[in-house]
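Engineer: Coordinates only, no sequence provided:
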């Protein structure tokens, strides 16, 4: 199975767990996935762990019987055995999420341009390129903080989760403010068709980078 197939099977098989075991397993799953490790190897271990827990549950055992009293330490031990994500895969993931971000942004612009045919006040003739430079920097910092906050909140205080949400909202506010601050600077003309074209191109690039990243990750796991 490839990575996508393993994730799909994991989603299906998790439905066999009872409420208590599901909560424990999903905490472990999220914590392990948030580490910079090979995605293929990570999903292989998570699926194997799930099957082991399902079998134990069928014999009347709980997640605590399988993982022990210290789930945090158990997960850290598993993570230590998973190979780190390769630099090639890491770089491709950055490109993958950057193009997805731009695809999403221009999808919004496309919708606005379409609506402007019916609501003339929404018409925008040009956009500044500087806010996109700002959002690249903000998104990188935001992703790192949010991922760390999510990871820390699983076995620790929920304060980290609140901090992550706060940073995310600040990043959105920073982008909106930059569109106002840099209005009229480094502008390029836009219309419905140009926005639609950029959206499609960015989405296709996202899919391409995703395939390349999966190939690089699979190659690492098989070495």
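Structural biologist: Nice, thanks for sending it over. Because the structure is a prediction, the values reported are computed rather than measured.
Engineer: alpha carbons only for contacts and neighbour counts from here, please
Structural biologist: Fine.
Engineer: all helices for this protein, in order.
Structural biologist: 3-13, 19-33, 39-58, 63-67, 71-80, 87-115, 130-155, 159-181, 192-222 (DSSP state H).
Engineer: Which strands or helices does the longest one pack on?
Structural biologist: In other words, helix 192-222. Packing partners of helix 192-222 (3 or more CA pairs under 8 Å, 6 or more residues apart in numbering; DSSP states H and E): helix 39-58, helix 87-115.
Engineer: Would you mind saying which of those helices lies nearest residue 191?
Structural biologist: helix 87-115 (6.4 Å; CA to CA).
Engineer: That closest one packs against which elements?
Structural biologist: When contacts are defined as 3+ CA pairs under 8 Å, 6+ apart, helix 87-115 packs onto helix 192-222.
Engineer: Second structure follows, compare the two:
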């Protein structure tokens, strides 16, 4: 059974779970799939857990009877005994998100520039790129993605009511980060120069960034 077939079988098994058992199991799915376990071993573990849960369910038991009250500790214990994916180095890990964010920024910049040229619009304005904008895109993407990933993983084992409460707090944090980014952008924009980058140069930078993404951040 390949990975796609295992995922399909996993979804089929989830359809047979009671709502409470399904809620517990899906929390474990989120946690395990976001771990560093190799993908095949990850799906094999999830299938094993789903089958164990359904066997217990047929005997009148629930997820707590099978996996205990501390699901996070249980999942950590299971993950530790499985082989891990080849990971990125610390430097690669910290550079990847800003690199990808800037790569696609220049793609958009190139497309907008070419469309503006085709439409006979103000090309000069479209070729202006503030250094402050590049810094904010790189830094903002890094902060938001890492914070989001951390909360997604930590919220998986919290009760639903607690998740709603934390979600409201998360919204406040996102708003605060957005305000800080805007304020920093205004301040940096007054002190840093503006670059003039033609659409074809933006496209070239995008292609370099795309190639670099495969060469620098591939784990294969």
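Structural biologist: Thanks, I have the structure now. Quantities reported herein were computed from a predicted structural model and do not represent experimental measurements.
Engineer: ok so, going back, for residue 124 of structure 1, find the nearest of the helices of structure 1.
Structural biologist: Nearest to residue 124 of structure 1, of the helices of structure 1 and by CA to CA, is helix 87-115 at 7.2 Å.
Engineer: in stretch 39-51 of structure 1, what's buried?
Structural biologist: 39, 40, 41, 42, 43, 44, 45, 46, 47, 49, 50, 51 (16 or more other CA atoms under 10 Å).
Engineer: Enumerate every residue touching the residue nearest to the spatial centre of structure 1.
Structural biologist: Ranked by distance to the mean C-alpha position of structure 1 (CA atoms, centre = their mean), the top residue is residue 97 at 7.9 Å. By CA atoms under 8 Å, 6 or more residues apart in numbering, the residues touching residue 97 of structure 1 are residue 206.
Engineer: Could you dump the helices of structure 1 into CSV with distance to residue 122 of structure 1 added?
Structural biologist: Shown next, in CSV, are those (distance: least, CA to CA, whole Å):
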stretch, distance to residue 122 of structure 1
helix 3-13, 40
helix 19-33, 41
helix 39-58, 42
helix 63-67, 54
helix 71-80, 50
helix 87-115, 7
helix 130-155, 19
helix 159-181, 15
helix 192-222, 12
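Engineer: closest to residue 123 of structure 1 out of the ones you listed?
Structural biologist: helix 87-115 (6.3 Å).
Engineer: what angle do that closest one and helix 39-58 make?
Structural biologist: 90 degrees (axes from the mean of the first three to the mean of the last three CA atoms, to 10 degrees).
Engineer: before we move on, back to that, quick check: the residue nearest to the centre of structure 1 vs residue 21 of structure 1, distance?
Structural biologist: As judged by CA to CA, to the nearest Å, residue 97 of structure 1 and residue 21 of structure 1 stand 32 Å apart.
Engineer: Same list (the helices and strands packed on helix 192-222 of structure 1) but as TSV, adding distance to residue 216 of structure 1.
Structural biologist: Below are these laid out as TSV (distance: least, CA to CA, whole Å):
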stretch	distance to residue 216 of structure 1
helix 39-58	10
helix 87-115	6
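Engineer: now the end-to-end length of stretch 153-162 of structure 2.
Structural biologist: Termini of stretch 153-162 of structure 2 sit 14 Å apart (CA to CA).
Engineer: can you list contacts of that stretch?
Structural biologist: 27, 28, 30, 31, 34, 71, 72, 163.
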